[in-house]
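Chemist: predicted model and sequence below, questions to follow.
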Amino acid sequence: MSDIALVHATFADAGEAERIGQAMVEAQLAACVNLLGPCTSIYRWRGVVERGDEYRALFKTTPELARELADAIAAAHSYDLPVIEIWPVAAGDAVLDWVRAETR
């Protein structure tokens, strides 16, 4: 088993998630993006509890590219404070080889 990085982000709508996901794969910052669909988020923002529908995306990349990918997602994102999380994940060597081959 080897490590890859999963980068998780939420977006305002499905179109934004797809547009940014496509751009990150085309830029070879991610080998793949899974668009996970709508979710309901409940969060505190500026002292008020808010609730809203968001769209989740999970990007597969290398540990070396994870921060650059997260920064690129944030730069293209519509939110003032996009929540982008980086998760190290154990994956099979074949998956790691594929992720490395499809990213720069």
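Modeler: Sure, I can see it. This one's a predicted model, so the numbers in the text were calculated from it and none came from an experiment.

Chemist: CA only for contacts and neighbour counts going forward, please
Modeler: OK.

Chemist: so which residues of the protein form helices?
Modeler: For the chain, the helices defined by DSSP state H occupy 14-26, 66-76, 93-102.

Chemist: need the ones you listed in TSV with mean neighbour count and distance to R51, can you?
Modeler: Formatted as TSV, those follow (neighbours: other CA atoms under 10 Å; distance: least, CA to CA, whole Å):
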stretch	mean neighbour count	distance to R51
helix 14-26	17	17
helix 66-76	17	21
helix 93-102	15	35
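
Chemist: okay, one more to line up with it:
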Amino acid sequence: MTTQFKLIFTTCKNEAEARTLAKALVAQKLAACVNILPNMTSIYMWEGEVSEEVEAKLLIKTKSEKMNDVFETIKSLHSYEVPEIQVVDVATGNLAYFHWMDEVLN
């Protein structure tokens, strides 16, 4: 299995923003599926202070060739000054699922 499939993580300030972003990514065929994990607590350093916020985490399933467009869509629709964008290579998994992703993203 090659690393043609990617899992991209980002967080949003709330579930509504997460839904807007997820729907845009799927509608534009930039993601085959986006999972939203609502009400996640994040503790992080921002502007020299420890901050704590309730956020929504997105797990974006996509292909390598769509990755840069996913980045640009996140940046354009996101309310954060510095949105999280982290990418994990998918090394292996259910081949039938990857076949479905190929169909959806073409």
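Modeler: Arrived safely. On a predicted model such as this, the values are computed, not experimentally measured, just so you know.

Chemist: hang on, the earlier thing: indicate which one of the helices of the first structure is closest to Y55 of the first structure.
Modeler: Closest approach to Y55 of the first structure among these (CA to CA): helix 14-26, 5.8 Å.

Chemist: which other residues reach the closest one?
Modeler: By CA atoms under 8 Å, 6 or more residues apart in numbering, the surrounding residues in contact with helix 14-26 of the first structure are 10-11, 30-33, 35, 37-38, 55-57, 59, 69, 72-73, 76-77.

Chemist: before we move on, what about stretch 31-49 of the second structure?
Modeler: 14-15, 18-19, 22, 25-26, 50-63, 66, 70, 101, 104-105.

Chemist: quick check: buried residues in it?
Modeler: Neighbour counts using 16 or more other CA atoms under 10 Å place 31-34, 36, 38 of stretch 31-49 of the second structure among the buried residues.

Chemist: kindly report the same for stretch 72-92 of the second structure.
Modeler: So, applying 16+ other CA under 10 Å, buried residues of stretch 72-92 of the second structure: 73-75, 78, 84, 90.

Chemist: turn the helices of the first structure into CSV, including distance to I42 of the first structure.
Modeler: Shown next, in CSV, are those (distance: least, CA to CA, whole Å):
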stretch, distance to I42 of the first structure
helix 14-26, 18
helix 66-76, 20
helix 93-102, 33
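
Chemist: residue range in the first structure corresponding to stretch 40-51 of the second structure, please.
Modeler: Using TM-score structural alignment, the residues of the first structure aligned to stretch 40-51 of the second structure are 39-50.

Chemist: check the offset of that stretch from the chain's centre.
Modeler: 20 Å (CA atoms, centre = their mean, to the nearest Å).

Chemist: with stretch 55-73 of the first structure instead?
Modeler: Taking the mean of its C-alpha atoms, stretch 55-73 of the first structure sits 5 Å from the chain's own mean (CA atoms, centre = their mean).

Chemist: do the same with stretch 90-104 of the first structure
Modeler: Stretch 90-104 of the first structure sits 17 Å away from the centroid of its parent chain (CA atoms, centre = their mean).

Chemist: stretch 66-86 of the first structure too?
Modeler: The chain centroid and the centroid of stretch 66-86 of the first structure are separated by 8 Å, computed with CA atoms, centre = their mean.
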